[in-house]
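Visitor: this one's structure only:
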């Protein structure tokens, strides 16, 4: 039987025949009986003469196999995982991959990685729902003056599986089904949380309200304390040059020590100084409500001495003279000028400044309430000045003392500090002996203290005598500290001590005396000279030797000793300074004994140092055994003297 099919193209004819006959196009045998291809009309007619049944049978089977194979595997439909057409007898498998948002269970066990499944496996899905949450974090600054807030909101969300066509390897995917944010922290809730964190002061309420309306914030400032406003202290503006202000320089840019001590004179009615009132500050408060106290600045009370008056915080000169300030006391001193001091003029004792254009001759003494200036030599004479001493030439076989009263007080202060330290050690040793019962139960505290003084603290009697003598010379013999030392420390006094704790009373009195004395000590004053020989020089400040140097003199400075001229020689004698001694050349080729002393924290330097020079640091000393250059001596960290040097 033949059938005729027509269409606009051959391909469409074959498709039409294939669909009606239910036979694949490849199985059709046909003949084209008509084919028209005009501009207006296209037509093709074919005649199906025979259908290849065998091929059709095979093709149907292949098609069926292909279709069946295409529908083998695993798929997702409407949120359900379905296994299709897997042959359980041959144990056919498909691969499944888990994903986020679900809990994949295969035969009741959770699957966390790709897994092969068969038609017999039971696959279940549990959907993960993330609950909404919110988090608030309060942090504070180190100084407790600022608080910061961080808020994060995490939404609730659920998931559903995305539909997937059947395949042999299924990669599961999810999509968010529902998103819901938690409620925002309210203004009141934030305040409660701040109170729970003890943050109660300096809250920025407007800022907190603004934050409560936002969908999260990161480290926003919400509280700020009041910072301390420190007092601005009183200041004094000085209108004259002090002893050390005027510093001239020579052509080589070296300090001109000869002119360093130039001082200006002022006329009557001139302003010496003016106090500028400070400004009172304000206490602060941190975010926890704790007050922070400001440091109270000391008020300056201007004190005036002779030659001036105080008007509305201004110090005004009432005479013509030389202004000065010592221990905060402003004064104007008249200047006593003379050519020479000798037997004809007699000794000089003047309350102000003394200027001598010539020399001070043998057997005379100059005593000044302030500075002394000598343009020429000082020969076998004595100068005692409360202020600076400046000698442009030589000091020969004489005694110079600058700030004499200050030197005594400073020495006494050092003794008191040493005494205080020893008393503290005495208390500690007594306590240890009693606790360990070293001397038995028959010894009283006083007897133990007496034994320790006689055996270990042998310097106590000598220091006690020095303290009592100083107080006696200063008409201070009737005070509690001196009475205690006399009655319970000196001689057989310790036996009268019933309890060693009585020594704490002495220690407190010593501390009080030290504090008072430190306040009374005047600003250090210096001595300047060109050369010294066979003389004794003392200064409460520093000693500057600006010329050739010194020979077999005893020089004491409570600050520094410095030789300023290149090639200056220090030969023989004893030099003692608290801080630093700067030398050019010390000693001689012949090995003249020369001793230089500083405190334990001091330092000694020399361009050249010859053998037999003794360096002392406190109680320790070392003698240089070979001539050296570029010498620097000091105490090392181990407490031993270190001498850095190069051989000469």
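Guide: Done, it's in. If you're wondering where the values come from, they're calculated on a predicted model, not measured in any experiment.

Visitor: drop to CA atoms for contacts and neighbour counts, all remaining ones
Guide: Will do.

Visitor: list the residues that contact residue 599.
Guide: Taking C-alpha atoms under 8 Å, 6 or more residues apart in numbering as the criterion, residue 599 is in contact with 577-579, 617-618.

Visitor: next up, a structure to set beside the first:
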């Protein structure tokens, strides 16, 4: 390598000088700015490393002095003429891709030569090669082939006229390409890789000649998934009541009642069938299953009928609703004013709207939603749907969800009885294993002692189960569970148990009943009230308290209980929910006992909590002993009750 310098009044001019002299492009030029000076007029100097080949090309080697030696190439052979007195000796320089031998020794840089030197130039040749590559996409739908041929290239020395310094150069003598792949060879390669479906014969023929890049050689069939059926409701609603759990978090409970009424004969819903897709096939011939679409048949209840194959028509003037996928239209019964002894009780199959109060001793029952604009005092309200009470509830009983509330209670009680029986059996076996009561006690005697001491709550559960079985008796169903409870678990009944294995019969009946109850559709509904005092409120879904809160009331919800007003207070009584309870202020500085209870997977949140508040999560209990804030109660991973809080 040699270094050359270029000078100019701008960097661009220096670069242009270099590329013009070296006969290379600007992209090929590698330079370094070695000097830049001047205040009013700048001067740049760059250095460029030039190879011997480039140096030789730029020198005026074609001008030979009279005494200079010379070297040239003719018909691929090197000839040398020695220098005369004081003349420059001839020089040869090998280029890349050749081996220059002078008198049996390899020359890697330039070398002076003489006429009697043994000069041999061995030029590399490239081997003929051919490439066949097949690539399959990640989804296995397409296969591509890349075919390339590289020839064997033979070279000879390029003829050059006489000069003092000679850079040996090569030129192509001939090129010999390898045999082309046959179509059969390409097909065999595909077969070796397992590609057998969607092979494109036309492109195989093209690939034989070389592809100059990837060429599609096989293409499978992409799967097309089914689309889901759609039910399009043709009435305005801020939130259609649904049994789809995935929507529960998005429902605006405060506005669930804002559903437009429809007229008789109106089309209230359309069924839009999903499109049927097709399975795919990959290039290996394997089936790619499509995703099956969800089918949503139109189901009609009271107040509407199918219209053709894909529509529903209202038979009455009323409010539409969906429960468990069944579309109904409920007639609306309007009560202008109060429900009192003068107007009588209200029992209606559809919605009931009451503009006044529900007074003491009165009963309101609805097959769907109930809306009461004012207060309830000493009355009963029962609805299969939602209940909205804009005023206060005083000494009253409110139930939303109808039979679903009873079903939920029965599931809870039977599950509790099942768990208690298993715990009694475990305790009994431990007593017998360690002979804590000697060896003469019968199983029934031990069970009686356990019920009277450690498992006394089983009696309350049994009584509730017996009371609820009146619903089965009214339907003519057998009451084997009740018979066992009465004969084996209440009073002196346990003494008749000879062996604890008799529990197995009851546990089997409980499992059968739980399976039956769990299959009954439980529709989540909402009770929305402003304030409750000395009342009982139950919901198969949620209870939302929008006003001042509750005082000494029993409130239960299958899902959640939520207080929305920052000033709301829960003081006294018992609040029970399956999933969560969210309160603002609980209890009072005087220590009024308030119970907040959720299932073992549930959570309790409260902004401010006073002493004497009982927190129950599953079977774990914690009593708050001093005022605190930002409380969160839950079971941790080990099943222990965790209570996160800050003291006031």
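Guide: Cool, got the structure. This structure is a prediction, so every number in the text was calculated from the model and none was measured.

Visitor: all helices of structure 1, in order?
Guide: Secondary structure of structure 1 (DSSP state H): helices located at 10-21, 53-70, 187-196, 205-212, 404-436, 445-455, 459-473, 480-488, 502-520.

Visitor: out of those, nearest to residue 563 of structure 1?
Guide: With C-alpha to C-alpha, the closest approach to residue 563 of structure 1 among these belongs to helix 404-436: 21.3 Å.

Visitor: quick one, the closest one and helix 445-455 angle?
Guide: 120 degrees (axes from the mean of the first three to the mean of the last three C-alpha atoms, to 10 degrees).

Visitor: other SSEs contacting helix 404-436 of structure 1?
Guide: Where contact means 3 or more C-alpha pairs under 8 Å, 6 or more residues apart in numbering; DSSP states H and E, helix 404-436 of structure 1 is packed against helix 445-455, helix 459-473, helix 502-520, strand 536-539.

Visitor: one step back: out of the contacts of residue 599 of structure 1, which sit inside strands?
Guide: Per DSSP state E, strands hold the following members of the contacts of residue 599 of structure 1: 577, 617.

Visitor: closest to residue 354 of structure 1 among the contacts of residue 599 of structure 1?
Guide: residue 577 (26.8 Å).

Visitor: measure the closest one to residue 541 of structure 1 for me?
Guide: Computed as C-alpha to C-alpha, to the nearest Å, the residue 577 of structure 1 to residue 541 of structure 1 distance reads 9 Å.

Visitor: please identify every residue contacting each of the two.
Guide: Counting by C-alpha under 8 Å, 6+ apart, the residues touching both residue 577 of structure 1 and residue 541 are 557-560.

Visitor: got a markdown table for those residues, with neighbour count too?
Guide: Formatted as a markdown table, these follow (neighbours: other C-alpha atoms under 10 Å):
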| residue | neighbour count |
| --- | --- |
| 557 | 28 |
| 558 | 24 |
| 559 | 21 |
| 560 | 23 |
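
Visitor: redo the helices of structure 1 as a markdown table? Include mean neighbour count and distance to residue 245 of structure 1.
Guide: Compiled in a markdown table, these are given as follows (neighbours: other C-alpha atoms under 10 Å; distance: least, C-alpha to C-alpha, whole Å):
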| stretch | mean neighbour count | distance to residue 245 of structure 1 |
| --- | --- | --- |
| helix 10-21 | 16 | 117 |
| helix 53-70 | 13 | 105 |
| helix 187-196 | 15 | 57 |
| helix 205-212 | 15 | 55 |
| helix 404-436 | 16 | 21 |
| helix 445-455 | 18 | 49 |
| helix 459-473 | 15 | 34 |
| helix 480-488 | 17 | 40 |
| helix 502-520 | 15 | 23 |
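
Visitor: ok, which of the ones you listed comes nearest residue 565 of structure 1?
Guide: Nearest of the helices of structure 1 to residue 565 of structure 1, taken as C-alpha to C-alpha: helix 404-436 at 26.5 Å.

Visitor: and the longest strand along structure 2, what does it pack onto?
Guide: Secondary structure assigned by DSSP E gives strand 542-557 as the longest strand of structure 2. Helices and strands touching strand 542-557 of structure 2, by 3+ C-alpha pairs under 8 Å, 6+ apart, are strand 526-533, strand 536-539, strand 560-563, strand 569-577.

Visitor: what about the strands in the stretch 151-300 of structure 2?
Guide: 152-157, 160-163, 165-167, 170-176, 215-219, 230-233, 267-272, 280-281, 287-288, 299-300 (DSSP state E, counting those that start in this stretch).

Visitor: now those strands as JSON lines including mean neighbour count and distance to residue 606 of structure 2?
Guide: Putting the strands of the stretch 151-300 of structure 2 into JSON lines (neighbours: other C-alpha under 10 Å; distance: least, C-alpha to C-alpha, whole Å) gives the following:
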{"stretch": "strand 152-157", "mean neighbour count": "18", "distance to residue 606 of structure 2": "85"}
{"stretch": "strand 160-163", "mean neighbour count": "18", "distance to residue 606 of structure 2": "98"}
{"stretch": "strand 165-167", "mean neighbour count": "24", "distance to residue 606 of structure 2": "92"}
{"stretch": "strand 170-176", "mean neighbour count": "14", "distance to residue 606 of structure 2": "87"}
{"stretch": "strand 215-219", "mean neighbour count": "23", "distance to residue 606 of structure 2": "61"}
{"stretch": "strand 230-233", "mean neighbour count": "16", "distance to residue 606 of structure 2": "39"}
{"stretch": "strand 267-272", "mean neighbour count": "19", "distance to residue 606 of structure 2": "42"}
{"stretch": "strand 280-281", "mean neighbour count": "19", "distance to residue 606 of structure 2": "54"}
{"stretch": "strand 287-288", "mean neighbour count": "16", "distance to residue 606 of structure 2": "52"}
{"stretch": "strand 299-300", "mean neighbour count": "17", "distance to residue 606 of structure 2": "42"}
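
Visitor: average distance between the longest strand of structure 2 and structure 1?
Guide: Compared with structure 1 after fitting, strand 542-557 of structure 2 deviates on average by 1.3 Å (mean C-alpha distance after the TM-score superposition for structure 1).

Visitor: which parts of that strand are buried?
Guide: Along strand 542-557 of structure 2, these residues count as buried under the neighbour rule (16 or more other C-alpha atoms under 10 Å): 542-557.
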